[in-house]
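**Student:** okay, predicted coordinates and the sequence, questions at the end:
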Amino acid sequence: MGSSPLQAAEGVDDKAAVPETTGSALDTVIVTGVRGGRRTVVESPAPIDIISADQLARSGGRAELGEALTRLLPSFNFGYHVAGVNSIVRPVSNRGLGPAYTLVLVNGKRRHNSALLTNGGGDSSGVNAVDLDLIPLSAVHHIEVLKDSAAAQYGTDAVAGVVNIVLKRNFGGHVGLSSGRLYEGDGDLTTTKGEADFGTELGSDGFIHFSVDARKRGQAWNNFPATNTVNWSPASNPKNATWNRDGAHNGDPQIEAWNLSYNAELPVNSAVSLYSFGTGGQRDTVAGNNFRRANGLATITQLFPDGYFALNNSHEIDFQFVFGAKGRSNDWDWDLSTSYGKSRNRQFSDLTINPSLGPASPTRFDNLATYQFTQWVNNLDVTRGFDIGLKKPLQVSFGGEFRQDGFDTFAGDPLGYTNGGYVFKAGDQEGNPNVGKPANVGAQAAVVLAPIDEAHLKRNVAGAYLDLGFHPRENWFVDTAIRAERYGDGSGNTVSGKLNSRYDLTPQFAVRGTVGSGFRAPSLSQIGYAQTDNRTNTDINGNLVPSLSKLLRNTSPLARELGAEDLKPEKSTNFGLGVTFQPDRQTNITLDAYRVDIRDRIIRTGYLYGPAFAPLLQKYGYTGGEWVQYFANAVDTKTTGVDLVAETTRDYARLGTVRWSAAFNWNKTEVERIKNTPSAIANVGANPGGNTIWFPRSSVGGLTDGYPQTKLILGARWFIDRFDINLAATRYDKLTWFRSERSAQDVNFGAKWITDLDVNYALTKSWKLTVGAANLFNVRPDKNGPGEPTTGTSSAVYGTQPYATAGGFYYGKIAYDF
């Protein structure tokens, strides 16, 4: 199965689980990652961070759950991608590894994946990772983050660690309303949120807790003006002087969303309890794109005489429900549960055209593509302690899991992908710059799916584990785990193991370490996903150019002729070594080093295009001008790093109490091996203006330089009278963006300090007022150049960054607790 039998769903005492406002985090009771009984963070045999609901709520007014985590944890980074549909799913990385390598649990049970794929923001692996932003912040009691490979305990996806989101179970309630605005930018700069939760008794000894969030974030952007000022033809057209050179609306998409949840438990008798929890929500988004100029191949005067900004719209429904029973029988603790989750996303556009249909093209498409992911999980976990003559009992834990994953994609309106074959005629555009040229094909700025692209995949996964935790000596803990998994679709069978140990040299100082192996099967999206999209791309020379791009299914005849092979599972080995130091009860210091090796890592190939590929493309019914790519087991990587966390709480009498904290991560990923380019690509011959590089330098850079090598978070939280003041300063290391094969076109971003401040004032015991600023000093990344070098188009000012590039955001909040 994927969780410990004593996971937080069992009911961690609220006061024990999260420290009081003026208390210390050192006594936090955690259950993630250990099976030999509960431990505090300072006593844990593996590195674990605890994030309270209060910390999450005060992590910035625009931040949702995913970004909030990255503001609080140095080993986590946020892929702030600003282009089209990819700006909706912004991946969260852990220890320099993409979202595919961190398992997400809710109340100790596996969370289902998103229907959408990651593509950008530091991760283009094509996995459909868990979308953390669809879990309501108001429902979260605390989060346990295991920063250690745990595939042998929790199964696939836990290569870099585990995030366990524990839902509230307390009585009483909370209502809050916040609103804020970006310091500067274009578009709608405001964000408004409402939240409420309430808990009450269920029966005589049970509980039920409800939570709901609603939010609206405006569509905002900040882009360089276009340097090529020609919009209408000819260039002498006086209307060009009136154009504001607004060439792109890439940035934060507009979001209107609501999420709700419940968490309930009801004892049947003294030995058995029933429990259930669930989340559900809806999200509607509007994402901007590059401007389609009036004189371009994507604009027709009869429809848009002045050009247009094509929109990516999406409508998403997401839910998950868990039902289970747990209890104790003959000294065995057991937990039996079933879970079902579903994510469904429909892509459409309120404003775009398929230029190849000519003036008859619709300007709105209600259905361009639909994605769906479903997951059904059944778990049984059993644990018991045995007295075998050691200082402490031997803890024996075992269990099993049966999981069924489903991934489906559905074709959209044929008018969105049909090649109408329209050729520009006189009168179609002012100045007639493109007469005789074929118009662009497909709904612009959109991902469209044709019937040939559809995928309908299901996979059954069966797993079983055995975990033994024991103390050879009173101050020495050893945990061993072994897990076997079988994938019913032929993705592979595996046995993973882990050895974890901790030795307390003194009551204040301990050493801990881990060695283990892991396994990650290809995701269903990597196996079966295909798409066509009509937008801009970066060519081999680093220029931004229009492209009709095609992601090929790995098993398609065209992909096979280009060297594609069946995807194999990724295999990993991990090592960890650390120390913990607690000089006094109010101070805690941990230092942990790690290394994760991943073999046969799955990536997207580079785009293959140009005249040399045209005959092969035409053989399979394409125009010959498409840019194509597919997924492949292309590289081996090595990731090494160090995590340092220190915190202390000090009482300064009349000056109040201050909780000081510092957290630091150093992380480096290296590509150890790149698979040889398939001969069908290597021997293609002359390809002027095209690309034959199978795994390009820009893709290597995405793995090795896509995240800052160091990240430092310094914090101080000051409690004085009715005030609670929180100050955090985060330093992100320098970054390099590899735009092309030419190192001269690399874009370097310098290190930056981001400062967050919020001030909370207790008006009464129940009413609280908060004012704050995320990115107080409006720090932004270094600008990456004035538009594209040859086309003169508008471009993103800051590129992909590990933090929000929208700049400073100030906000206020009023809350009532009862």
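**Tutor:** That came through, no problem.
**Student:** could you use CA atoms for every contact and neighbour count after this?
**Tutor:** Will do.
**Student:** strands of the stretch 601-750 of the chain, start to end?
**Tutor:** 627-629, 631-651, 657-674, 710-720, 723-732, 735-737, 747-749 (DSSP state E, counting those that start in this stretch).
**Student:** highest mean neighbour count out of those strands?
**Tutor:** strand 627-629 (a mean of 22; mean count of other CA atoms under 10 Å).
**Student:** same for that strand, what does it pack against?
**Tutor:** Contact here means 3 or more CA pairs under 8 Å, 6 or more residues apart in numbering; DSSP states H and E; on that basis strand 627-629 packs against strand 544-551.
**Student:** list the contacts of the strand it packs on.
**Tutor:** 441, 529-539, 625-630, 788, 791, 793 (CA atoms under 8 Å, 6 or more residues apart in numbering).
**Student:** what's the distance between that strand and the middle of its chain?
**Tutor:** Relative to its chain's centre, strand 544-551 lies at 24 Å (CA atoms, centre = their mean, to the nearest Å).
**Student:** what's the angle between it and strand 631-651?
**Tutor:** 110 degrees (axes from the mean of the first three to the mean of the last three CA atoms, to 10 degrees).
**Student:** so which of the contacts of strand 544-551 are in strands?
**Tutor:** Judged by DSSP state E, the subset of the contacts of strand 544-551 located in strands is Gln531, Thr532, Asp533, Asn534, Arg535, Thr536, Asn537, Thr538, Trp627, Val628, Gln629.
**Student:** out of these, flag the one nearest to Asp246.
**Tutor:** When the ones in strands among the contacts of strand 544-551 are ranked by distance to Asp246 (CA to CA), Thr536 comes first, at 16.3 Å.
**Student:** let's bring in a second one:
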Amino acid sequence: MKPKLYALVWLFLLSYTAYGQTIEGIVADKKQPLVGASVKIVGRNTGAATDLGGHYKIAIQPGTYKVSVSYIGYQTATKDVTVTTGQNASLDFILNSTDDLNEVVVLGSRSAPRSQLTTVVPVDVVDVKQIAQYSPQVSINQILNYVAPSFTSNTQALSDGTDHIDPASLRGLGPDQVLVLINGKRRHTTSLVNINGSFGKGSVGTDLNAIPTAAIKRIEILRDGAAAQYGSDAIAGVINIILNDEVNKVNVNVSTGGYVSKHSENNLDGQNVQANINYGLPLGDKGGFINLAGSYDYRNYTNRTGTFTGTIFNDYNDPALATVPGTPTGKDITDQELAKRGLTRNDFNSRIGQSANRGGSLFFNASLPVSDKAEVYAFGGLNYRHAEAAAFFRTPSQLTQNNDTIYPNGFLPLIVTDNRDKSLAAGIRGSLHEWKVDFSNTFGENGVDFTVDNTLNASMLKASPTSFEAGGYRFQQNTTNLDFSRFFSDPLNGINVAFGAEHRYENYRILPGETSSYTNYGNALKIGTDATGKPILIPDPKGNIPTRFAANGNAFAGGAQSFPGFSPDNATNASRTAIAGYGDVEVNFTEKLLVDGALRFENYSDFGSTLNWKLAGRYLFSPKLLIRAAASTGFRAPSLHQRYFNATSSIFTDGAFVESGTFTNDSRVAALLGIPKLKQETSRSYSAGLTSNLGPLKLTVDGYYIRIDDRIVYTGQFSGKQNGTPKEQEIYNILRSANAQTARFFANAINTETKGIDVVITYTAHPGKGNFKADLSGTFTKTSLVGPIHSSSQLAGLESTYFDEASRIYLESAVPQTKANLSLNYSIQKWGFFLRNVYFGKVTEATNIVANQDVYSGKVVTDLSASYRFIPGLQLTIGANNLLDVYPDELSLANQSSGRFLYSRASQQFGFNGRFLFARLSLSF
């Protein structure tokens, strides 16, 4: 035998000797084999997928191994096996469907994890990995909006930065009244405060969309007040995002789609592409891991504008067409001018719909045991999004906001944002004698920078640029936690004791833009009079005398049109610290009766201390019936944004453009009006409910009552008078120096009550060779203003401005108070089918004009998808969101703003983009 051939045969024999053994078997559920189940050797980069008969085979060296089997919709199973030389090992698995089990949750308790149906307060569990296979939605906000009835979030339009960071809420309360955790650690909020016409106006929320879906294993939603357990913001509840910890498997999802709707531009718009990848690696031989996830997101804009019917050209644009040629008076000459220029009204429409967006995320989750009793862990990530949203079209007739040399036919301003987000958490946890100890530090930062394109500064006349760097925001949060817990098994039926401490540092900054983005170059200051009695003026951007006028005699507007930049006067760099200590005791009096009590003290460096408590319990009458109840107090500290945000913004209110300034509560104008300093919101929360486990049918019903005192609102618009009282004149001059016409503030203005009931019903069955699951859930909630408005004596008679009608509607009825969801899933062999109907209840138009407060009726939105698994690990899904192309009720003529709007942008149920068709390819190996 030739040497080379001999060597090859020898290598083959060695390989056969080393890997001549196998582990093989069948993976099935209680009725049938499972195709495409993942079988892995724990701690090794070795595995296989089951074939059409549920069979798998793995070549392996002799030794003792732990074999793990996972399959979507089933509980992961693990078994030990020993392989001896010359012998094959047989190892079968029977998997239990997660439909037949109660989901295990960790949120709401510092004791051992419990099943979803035995928690003392309601907790929803959302399996993001499974939903991402068949759901049309790809972002976390929209996934939760269609899955969890108590959760609400919609993409906004014409709301500046809020177009890109969707406000989200729980139980109809504010975006800043729900606390977000990742792996049980506090997540930082965004740097953006919502100040325009959208739900959550005046609030600061958490940007859930900064976290890629590929990084998420599941989401737990605690629907109960939890400030005593987790601290500020947890008035409505807590959302805990559990990151993926899977190893030795690559998961790739690519989704694409677009809006194919009766109002789509060119029959298709809003094209969307999202690519996700996830891969985990084992670290060491003691169960350590690092899981990596990345995403790329692209979203095109949509446009659901109506045809503008207002004045586009007046006779100042062409004095020859004035009633008296050469003597314009502002007469509408739109039709004649359009004909002369060869244009139509559609050339002057705004762009009303979702913003354009592209970006990506990188996330990781890691754990490394350093001894038998301790592990080091870390998680975090980066997110970047570049987005573009349109403002209102500026027509040639808006003489003070345009320059016809630059834009003879007007212009559509574009607000461009660069949103950067980063976070990192690290810690060590383990056992110290009988105690569990967890020490961690979590850092997060969000920054938003604004650019205004396709615009101008009218006060600069012909010299104006058409693009401006407008400045931005920054917010940093660093949280350090030290937690201890221990379970004592001897007293009663067991007692769990937990306590800990927290230190949090926060910093908020406003960064100024370039000078031309905020300056009014037509302002001047009077320094005296000359010999003839004429005023002597010197140019001064903060002056209160205009010197540059449009053809109609009105002063030109200053700053970048649609989004004036932040000036050095707006620049802010504010910090604070908060320290907290808590104690938590769970007493199992018997196997059936559990009582949990928590107490938390928290002190803020900028406004003082608070002490809150919670008491909750549950009683298990039988394996089929459990009752539970809870009572608690809570608080929410005013955010640094609410305390220190100040800027001038272009807003559209009741059909008119207004330059409105936001001023801090320690400003001179606040003192003149009698606006008090901010303090914390406080709450009382009560809930009671039952759960029932009837085998294939499971039921939870929970009612709740939440009272919030001294709730922080964003006020209506105050103004001064040029020729009014001395106070009114001073207010007018202060506003003029800020390039503002009105003033707004944050204030503890009201008390509210929220009452509601949540119902969740699930049913599972296994007809024939298939699996069927039905989920029916609904929320019915009502938030109401109670008691008088908290105004000072200086505000007497101005209560309707302090808390105006639009703000009341945003609070009470701008999002659905009733929401219900029926989801049906059926899978058989390689096929999977999904049908969902979501009912979004009625809403009311948020406007100060009472006659225009239209009510929009409830609607049902239908989602449908079908999937086919070609081979184990390769699946194609196609489907639709809003299959029947349902839109909200159209606006009445009075609310259309001269035809601009077809649907409400202020009070949204489910958006107004119409039917979305998608396809998704999923690959696992």
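**Tutor:** Nice, thanks for sending it over. Keep in mind that this is a model prediction, so the values were computed, not measured.
**Student:** which among the contacts of strand 544-551 of structure 1 end up buried?
**Tutor:** Among these, those classed as buried by 16 or more other CA atoms under 10 Å are 441, 529-537, 539, 625-630, 788, 793.
**Student:** what are the ranges of the strands in the stretch 401-550 of structure 2?
**Tutor:** 414-432, 435-453, 467-488, 495-511, 523-529, 535-539, 545-546.
**Student:** redo the ones you listed as a markdown table? Include distance to Ala671 of structure 2 and mean neighbour count.
**Tutor:** Shown next, in a markdown table, are the strands of the stretch 401-550 of structure 2 (distance: least, CA to CA, whole Å; neighbours: other CA atoms under 10 Å):
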| stretch | distance to Ala671 of structure 2 | mean neighbour count |
| --- | --- | --- |
| strand 414-432 | 33 | 20 |
| strand 435-453 | 31 | 21 |
| strand 467-488 | 26 | 21 |
| strand 495-511 | 23 | 20 |
| strand 523-529 | 24 | 16 |
| strand 535-539 | 29 | 15 |
| strand 545-546 | 24 | 21 |
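**Student:** could I get these as TSV with distance to Leu594 of structure 2?
**Tutor:** Output for the strands of the stretch 401-550 of structure 2, formatted as TSV (distance: least, CA to CA, whole Å):
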stretch	distance to Leu594 of structure 2
strand 414-432	25
strand 435-453	21
strand 467-488	14
strand 495-511	9
strand 523-529	69
strand 535-539	73
strand 545-546	71
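**Student:** who wins for proximity to His164 of structure 2 among these?
**Tutor:** strand 414-432 (8.0 Å).
**Student:** so where in structure 1 does that closest one end up aligned?
**Tutor:** Mapped onto structure 1 using TM-score structural alignment, strand 414-432 of structure 2 spans residues 311-329.
**Student:** tell me the gap between that stretch and the middle of its chain.
**Tutor:** Counting by CA atoms, centre = their mean, stretch 311-329 of structure 1 comes out at 17 Å from the chain centroid.
**Student:** one more: stretch 68-83 of structure 1?
**Tutor:** Using CA atoms, centre = their mean, the offset of stretch 68-83 of structure 1 from its chain centre is 8 Å.
**Student:** now stretch 363-373 of structure 2
**Tutor:** 29 Å.
**Student:** same question for stretch 134-152 of structure 1.
**Tutor:** 13 Å.
**Student:** do the same with stretch 684-698 of structure 2
**Tutor:** 27 Å.
**Student:** now the helices: where do they sit in the stretch 401-550 of structure 1?
**Tutor:** Ranges of helices in the stretch 401-550 of structure 1, per DSSP state H, counting those that start in this stretch, are 414-417, 524-528.
**Student:** using CSV, please lay out those helices together with mean neighbour count.
**Tutor:** Compiled in CSV, the helices of the stretch 401-550 of structure 1 are given as follows (neighbours: other CA atoms under 10 Å):
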stretch, mean neighbour count
helix 414-417, 23
helix 524-528, 23
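**Student:** quick check: closest non-adjacent residue to the residue most central in space within structure 1.
**Tutor:** Of all residues in structure 1, the one closest to the mean position by CA atoms, centre = their mean is Pro91, 2.6 Å from it. Leaving aside its sequence neighbours, Pro91 of structure 1 sits nearest to Gly79 (CA to CA, 6 or more residues apart in numbering; 5.2 Å).
**Student:** distance check, that neighbour against Gln629 of structure 1.
**Tutor:** Distance, Gly79 of structure 1 to Gln629 of structure 1, using CA to CA, to the nearest Å: 22 Å.
**Student:** do Val545 of structure 1 as well
**Tutor:** Distance from Val545 of structure 1 to Gln629 of structure 1, by CA to CA: 17 Å.
**Student:** next: Tyr816 of structure 1.
**Tutor:** Tyr816 of structure 1 is 53 Å from Gln629 of structure 1, by CA to CA.
**Student:** ok, now which ones touch the alignment partner in structure 2 of Ser52 of structure 1?
**Tutor:** By TM-score structural alignment, Ser52 of structure 1 lines up with Asp127 in structure 2. Neighbour list for Asp127 of structure 2: Lys217, Arg218, Ile219 [criterion: CA under 8 Å, 6+ apart].
**Student:** try 10 Å this time
**Tutor:** By CA atoms under 10 Å, 6 or more residues apart in numbering, the contact list for Asp127 of structure 2 reads Ile72, Gly73, Glu103, Ile216, Lys217, Arg218, Ile219, Glu220, Ile242.
**Student:** once you drop chain neighbours, what's closest to the counterpart of the fifth one in structure 1?
**Tutor:** Here Lys217 of structure 2 is matched to His141 in structure 1, going by TM-score structural alignment. Here the nearest residue to His141 of structure 1 in space, its sequence neighbours aside, is Lys168; by CA to CA, 6+ apart that works out to 4.5 Å.
**Student:** corresponding residue for that neighbour in structure 2?
**Tutor:** Match for Lys168 of structure 1 (TM-score structural alignment): Asn244.
**Student:** so which of the contacts of Asp127 of structure 2 belong to strands?
**Tutor:** Using DSSP E, the contacts of Asp127 of structure 2 in strands are Ile216, Lys217, Arg218, Ile219, Glu220, Ile242.
**Student:** relative to Thr633 of structure 2, how far out is the fifth one?
**Tutor:** As judged by CA to CA, Glu220 of structure 2 and Thr633 of structure 2 stand 22 Å apart.
**Student:** do the last one as well
**Tutor:** Taking CA to CA as the criterion, Ile242 of structure 2 is separated from Thr633 of structure 2 by 27 Å.
**Student:** of the two, who's got more company?
**Tutor:** Using other CA atoms under 10 Å as the criterion, Ile242 of structure 2 and Thr633 rank with Thr633 on top: 23 against 20.
**Student:** which ones are touching the more buried one?
**Tutor:** 225-228, 235, 599, 611-615, 682-686, 706-708.
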